[in-house]
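*Asks:* Quick check, what structure comes out for this input:
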Amino acid sequence: MCFQDPRRLFGRAIQWLLCASVLINMLLLMFVMFHQPDTGLSSLTGHLPINPEQMDKRDLHAIIQEKGPKPHIMTTDEIKRLKDLKDNKEWEEVQQVPTEKPIWSYNKTAADVFRRELDDICNTKEDFIVTKENFPLGSVIQYDAERHSRLNVTDDVWERFPQSSPFAHMKHSRCSVVGNSGLLKNSNCGKEIDAADFVFRCNMAPIDGHHIAEVGSKTNLITANPTIIRDKYKNFRNQTLKENFVKDLSVYGKSYIWMTPFAYKMCTSYTFKAQHVLKEFKSDNEIIFANPVFMGNMNKYWKKHGVKAWRASTGLFLVSAALSMCEEVHLYGFWPWHLDRLGNNLTQHYYDNHPVHKAHKLPDEFQQHQKLHNEGVLHMTTNRCA
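*Replies:* I've put the predicted structure just below:
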C-alpha cells in the first residue's frame, strides 16, 4: 500500500477550508445585499413614476416617516403636497418635533414623584374648585387673571359654593383628557376615550353624530368659557335661549360644568346666571367654579417649566388636575399645529376652524406633555387610534 505524506494531506485540507470559508462569506454578503430593507426614497415611492433625484434632502427627510420592514409608500399626491410645503414655516416647525417613544409603559414611580411636586404647589383634590371650606363666609376672592379685582364672599355668593370638593377623595385608575385639535378628526379614538373611568373635556366641544367615533361621548367633566353666555346665549334674555343652553348641556349627561367666574370680573355675572338657569330647569348638570388659587399656582408652575405664556390653556389646567386625581392619564387631541406629521392640513379643532386665543403657547405646552409621555408619567396619542 502507498501512503501519502500527512503534511501534504493537512495542507490540502487547509486549502479546502479556506475556499469554503470564502464561498460562505460571499453567499452571506449576497443575502444581506438582496434582503436588507430599503428605507430610502425608492421604498417610499414604490412604483411611482418619479425621479428621486428631483427631490432634495429636506423632502427625503420629510417623507421617511415610518421605519422598519414596511415603510410608508407615498402616493403621487402626497409627494406633491410635501414639495408644495417646502417653504412653509409651520411645516418646518412640525418636522422639528420629535416623535414620542413608540413603546409606552406607565412609570408609577415617576408619576408619583410628579404628583407630589404638583401637590406641593397646590392641593388639587381639595382646591381644584371653590367650596365653602376653602372660601369661608367673609373671605375675599382675588381674581387670578385680573389680579387687581376682588370679590367679597357675602351670603349670596357663599350659598353658590358646594360644601366640599367632590374630587377630594377621587382616585380613578384611568382618565382621558380630550383636547379639541383637528388631529382628532377621523381619528377613530372614541371607543378608547370612553373606556376610561373618568373623562375630561374642553369648552363644550360637540360629541354628537359622527363626532362620537372620533372623540366618544362619555363625559364626567367639561369646561365652558363664561363668555359663551354672552356670545351664544345672549345673557339669557328670553326663555328660548335658556332652554337652548340647558338642552346643549344635556348631551353631556350628568356631568360637572367647570367654569371660571373668578378669572375676570365680567366672567362672574355670566357664570352666576348660568348656574341659576340650570337650577331653574332642574338640570342634571352641575356648574362648579374654578378656584383662582389653583389657576394662579398652576400658571406659575408651568411658566417655571417652560410654558412661556401669559396664561396656560384650559387643556393644561385639566391635565394638571387629572394627574392628581387619576393613576393613569391619557391625552387625546393635544396637537397645536395645522399640519400633521405627514403634511396633511388640519383644522383648528375637530369640529371647526376658529383660531385659538393668542395668550396661550400651545407648542410649549405640547413639549411638556411629550416630556411627561417619554417619562411614563402620562400617555399622549398623536396618531389615529386602532
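*Asks:* For the rest of this, base every contact and every neighbour count on C-alpha atoms.
*Replies:* OK.
*Asks:* measure the residue nearest to the spatial centre of the chain to K279 for me?
*Replies:* With distances taken as CA atoms, centre = their mean, the chain has F334 as the residue nearest its mean C-alpha position (2.9 Å). When CA to CA, to the nearest Å is applied, the distance between F334 and K279 equals 33 Å.
*Asks:* Please generate a structure for the following sequence too, so the two can be compared:
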Amino acid sequence: MVSKTRWRQVGILMCASFSLYVVLSYQQTYTKTCKRLCNTLNECFKINQAVLIYNNDVDEKKMSFKQNQMPELSPFQYITEFLSGSFNKRDCLLNSYFSDIQLPTMQHTCAIVASGGILRGSNCGDEINRHDFVFRANLAPIQGYTADVGYKTNITMLNLESLARIYRNFTEKTSDSHVVEDMILNRIRFLNDSILWFGKSMQRQDAKIKLKKVIEVIRKKHNLPVRVAYSWKSISIERYWKLLHHATTGFNMYAVAAQICDNIALYGFYPYSELDDGSHIQHHYYGDLKHFFYRSHVHNMPLEFSKLQNDAMTKDNVRLITKPCK
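*Replies:* Below you'll find the predicted structure:
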C-alpha cells in the first residue's frame, strides 16, 4: 500500500504543478534558447549555421522563411520541459518545435564544387560523383561538363545575385527571356529533386518574395521537383575567419559543410588566371571573363584560398584538389 506520506507528496506536487500552470498561463508563450539544433538522429548543428529544409509537402505560399527564430513554448510545454529538466538544455530537437522543416543528416564524404576554370579538363567528374553528398553553387551548368564536374547534386546554394537574376528572368518578359528561362530550367533539371538553398538574409532586397516566386514557377509552371532550404541565420562567417571582405558563396558552403561532413574535398577553387607554368586558365570552367579581379572591394579570393590551403595542410579530413583527377 502507498503510505499517507507518499500520497501527501503526490498531492503537493499536483497542487504545485496546477498552481504553476495557472500563474504561467497569463503569459502566452515562453521562448526557449537553443545553441544547437538537432535532427531525429540526434545529430546537432550550431544554430547560427543551421540549414533548414522544408518538407516536400509544404506549399511555397506557406513557407515563412523565418530566421533567427527560437522555439516558442506554450505554458503546458514549458511546464513539461521545466519539470523534466529539459527547458534549460541548449540542444534542441528541431521537430519538437517546428513540424514543417528538417535538418540535413551527417555525411561521411562531401564534395564542394566551385566554378573555377581549374576544373576544365580535370576529369574529376567520376570522383565527384562518388562522394556521399555534393554541394554546388548558383546553378552553374552541368550538362556538357560532366566529365570534369560530375552530375551528382545534393544541395545548391544561391547567392543574392543569382536569385535576383533567376527571378528577373522568370518574371520580366524580353525578346530572349524564353531562351534564358529554358537555360535555367535545364540546369534545374540536373538538380534531380535535390535542395535549392538560399543562405543569406531573407529580408534583404525582397529575397523572400523572389525565392517564393522562383519556387512557384519551378514547381507549378514547369512541374519540376525541387526541395527548398534556407539558413536559420544569414550566414556571416567573416569575423570568425578573419576576412576583411565578404565571403564568397564557395567559402560559405565550406563553413557550413564543416559541421555536416566528416571529410571534405574542394574542387574548382583556384583564384588565379595562370598556372605556375604561366599557361592561362579561364575564369569559369564553362566560360571566361576578361579583366576579372580576384581581389576587389567585395571579395578577396586569394585570401580565402590561402585559408583553404592551410586547412588542407593541417587537417586530415580536408582535401583541396587543384590537379587533374586522372
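*Asks:* Would you state the strands of the stretch 151-300 of structure 1 in chain order?
*Replies:* Taking DSSP state E, counting those that start in this stretch as the criterion, the stretch 151-300 of structure 1 contains strands spanning 172-178, 198-201, 221-223, 256-259, 286-289.
*Asks:* Adding mean neighbour count and distance to Y270 of structure 1, write the ones you listed out as CSV.
*Replies:* Below are those laid out as CSV (neighbours: other CA atoms under 10 Å; distance: least, CA to CA, whole Å):
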stretch, mean neighbour count, distance to Y270 of structure 1
strand 172-178, 21, 25
strand 198-201, 25, 20
strand 221-223, 23, 14
strand 256-259, 24, 10
strand 286-289, 22, 12
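*Asks:* any chance of these in JSON lines, with distance to D59 of structure 1 too?
*Replies:* Output for the strands of the stretch 151-300 of structure 1, formatted as JSON lines (distance: least, CA to CA, whole Å):
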{"stretch": "strand 172-178", "distance to D59 of structure 1": "33"}
{"stretch": "strand 198-201", "distance to D59 of structure 1": "37"}
{"stretch": "strand 221-223", "distance to D59 of structure 1": "41"}
{"stretch": "strand 256-259", "distance to D59 of structure 1": "45"}
{"stretch": "strand 286-289", "distance to D59 of structure 1": "49"}
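*Asks:* closest one to M380 of structure 1 among the ones you listed?
*Replies:* Distance to M380 of structure 1, taken as CA to CA, is lowest for strand 172-178 among the strands of the stretch 151-300 of structure 1, at 9.5 Å.
*Asks:* who does the one helix or strand H61 of structure 1 maps to touch, helix- and strand-wise?
*Replies:* Using DSSP states H and E, H61 of structure 1 maps to helix 57-63. Packing contacts for helix 57-63 of structure 1, counted by 3 or more CA pairs under 8 Å, 6 or more residues apart in numbering; DSSP states H and E, involve helix 76-84.
*Asks:* Provide the aligned range in structure 2 for the following helix or strand past the helix it packs on.
*Replies:* Using DSSP H and E, the helix or strand that follows helix 76-84 of structure 1 in sequence is helix 89-95. Residues of structure 2 matching helix 89-95 of structure 1 by TM-score structural alignment do not exist; the stretch lands nowhere.
*Asks:* same thing with stretch 179-187 of structure 1?
*Replies:* In the comparison with structure 2, stretch 179-187 of structure 1 aligns to the range 114-122 (TM-score structural alignment).
*Asks:* What are the contacting residues of the matching stretch?
*Replies:* Under the contact criterion CA atoms under 8 Å, 6 or more residues apart in numbering, stretch 114-122 of structure 2 has outside partners 136-137, 140, 148-149, 250, 266-271, 281-288, 322-326.
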